[in-house]
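Peer 1: Mind folding the following:
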Amino acid sequence: MQTDTSYRLVLASASPARRALLKAAGIDADTIVSGVDESTVEADDAHTLSLTLARLKARTVAARLPSDPGTLVLGCDSVLAFDGQILGKPANASEAVQRWRAMRGRSGILYTGHHLTDLVEGKQGEEVGTTIVHFADISDAEIDAYVTTEEPLHVAGSFTIDGRGGAFVDRIEGDASNVIGLSLPLLRRLLAGFGVSITRLWRD
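Peer 2: Okay, the predicted model is just below:
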């Protein structure tokens, strides 16, 4: 890419948390929902599943867009590996409660796949971020109250760290933004692989 190119980042995700994270980092991304049916995609492990879904989302959105110079499409997907299971979003409140009763006082690994594609030059880059999450040993009453808010129904692993769920995570090992759903350091590396500094995406 040329250094005088004006860049536009398109986020292939419906996640308000990812968009808010980018905005806080100075990147005002456009969002286009891919419409990919995640339930139809299977994989043997969380690493592969998160990356496959991120790739599908990015490529699906990229196929709808004109090939404008400087347009970059980013797909992301997060899943939690816990106790030999791959946990995406819970199907309902009952499942979220069951998960939390199993997870409390224990740890899991949050995987977030990232796939970046350049519409004009055809470059593609991808990587998976991993963060160890240590859950607090919370009570049944706290679990019920948390699930009642419906926050855990809309996120991978049935928890967040940037909302009410943050009080129920004792600590993490790794990148916090990865747990929110988009690793900013990882995005910087992917952009650098395209010869683009992340600072070129900053908005005033």
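
Peer 1: only C-alpha atoms for contact and neighbour calcs from this point on.
Peer 2: OK.

Peer 1: so what secondary structure elements neighbour the lengthiest helix in the chain?
Peer 2: Among all segments of the chain classified by DSSP state H, the helix with the greatest residue count is helix 46-62. Secondary-structure packing of helix 46-62 (3 or more C-alpha pairs under 8 Å, 6 or more residues apart in numbering; DSSP states H and E): strand 71-82, strand 107-118, strand 124-135.

Peer 1: Now show me the structure for the sequence below, then we'll compare the two:
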Amino acid sequence: MLYLASSSPSRVALLKEANIAFEQIIVDYDESLAIKDNPNSYVQKTVLEKERQFFAKHPDLKNVLLADSTVCAQNTILTKAKNDNEAFNMLNLQSGKSISILSAMILILENKKIFNLSKCDLILDKFNPQDMQEYIDSKSYEGKAGAVMCEGFHKKYIKKIIGHQSTALGLNIELLKAFL
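Peer 2: Predicted coordinates for the structure are as follows:
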């Protein structure tokens, strides 16, 4: 049995679509402990911090999957928006631009530990201001790194995906399947 140490509905959906048997363990992580120096190291430090916090509560579990994602737009690290104004500013940084989504994963199995960083670039059309407002009003951006929702708001604005779409959704499922 694989234990998903994440509250992400997107990661849950990816595992279900890939027919990977798992049990979700929701842990409230303090993601503010990682220093925002550059997107690559930030997301890796965050998932390592999640690992530390998780195993402080569940020291004996094996077959654990931890993950974290961040968005980078115009050299700015975008984490989860705390309010509508932050979400609006994040969307403005992304509109008509290329953004990078970085997903770090730690897979701890019985006899090995895999640590991976995957990247997916999205080239986006300019957002319609009315669509942006409706998205913000819906609060669907909540809990989403960079307020990015590839399966929702952003879907119709994606001109090109470079990398695995699953990475943009929060977990490189193609790589994960190779190790299971």
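
Peer 1: coming back round to it: which residues touch the longest helix of the first structure?
Peer 2: Defining contact as C-alpha atoms under 8 Å, 6 or more residues apart in numbering, one finds that helix 46-62 of the first structure is touched by 11-13, 32-36, 38, 41-43, 73-81, 86, 111-117, 119, 126-128.

Peer 1: before we move on, the earlier item: same list (the helices and strands packed on helix 46-62 of the first structure) but as CSV, adding mean neighbour count and distance to Ala141 of the first structure.
Peer 2: Listed next are these as CSV, based on neighbours: other C-alpha atoms under 10 Å; distance: least, C-alpha to C-alpha, whole Å:
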stretch, mean neighbour count, distance to Ala141 of the first structure
strand 71-82, 26, 22
strand 107-118, 26, 20
strand 124-135, 21, 16
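
Peer 1: May I see those strands organised as JSON lines, with distance to Pro90 of the first structure added?
Peer 2: Supplementary listing: those in JSON lines, determined by distance: least, C-alpha to C-alpha, whole Å:
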{"stretch": "strand 71-82", "distance to Pro90 of the first structure": "11"}
{"stretch": "strand 107-118", "distance to Pro90 of the first structure": "15"}
{"stretch": "strand 124-135", "distance to Pro90 of the first structure": "17"}
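
Peer 1: ranges for the strands of the first structure?
Peer 2: Using DSSP state E, the strands of the first structure run over 8-11, 30-31, 71-82, 85-87, 107-118, 124-135, 169-173.

Peer 1: Let's have these in CSV, adding distance to Leu53 of the first structure.
Peer 2: Converted to CSV, the strands of the first structure look like this (distance: least, C-alpha to C-alpha, whole Å):
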stretch, distance to Leu53 of the first structure
strand 8-11, 14
strand 30-31, 17
strand 71-82, 6
strand 85-87, 13
strand 107-118, 8
strand 124-135, 11
strand 169-173, 24
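
Peer 1: for those, which one sits closest to Leu21 of the first structure?
Peer 2: strand 8-11 (11.6 Å; C-alpha to C-alpha).

Peer 1: Name the residues that touch the closest one?
Peer 2: Outside strand 8-11 of the first structure, the residues that touch it by C-alpha under 8 Å, 6+ apart are 19, 28-32, 58, 70-75, 201.

Peer 1: Spatially, which two of those are the most separated?
Peer 2: Of all pairs drawn from these, the one with the longest distance (C-alpha to C-alpha) is Arg19 and Gly70, at 19.1 Å.

Peer 1: nearest to Gln98 of the first structure, of the strands of the first structure?
Peer 2: Within the strands of the first structure, the stretch nearest Gln98 of the first structure is strand 85-87; the backing value is 12.1 Å (C-alpha to C-alpha).
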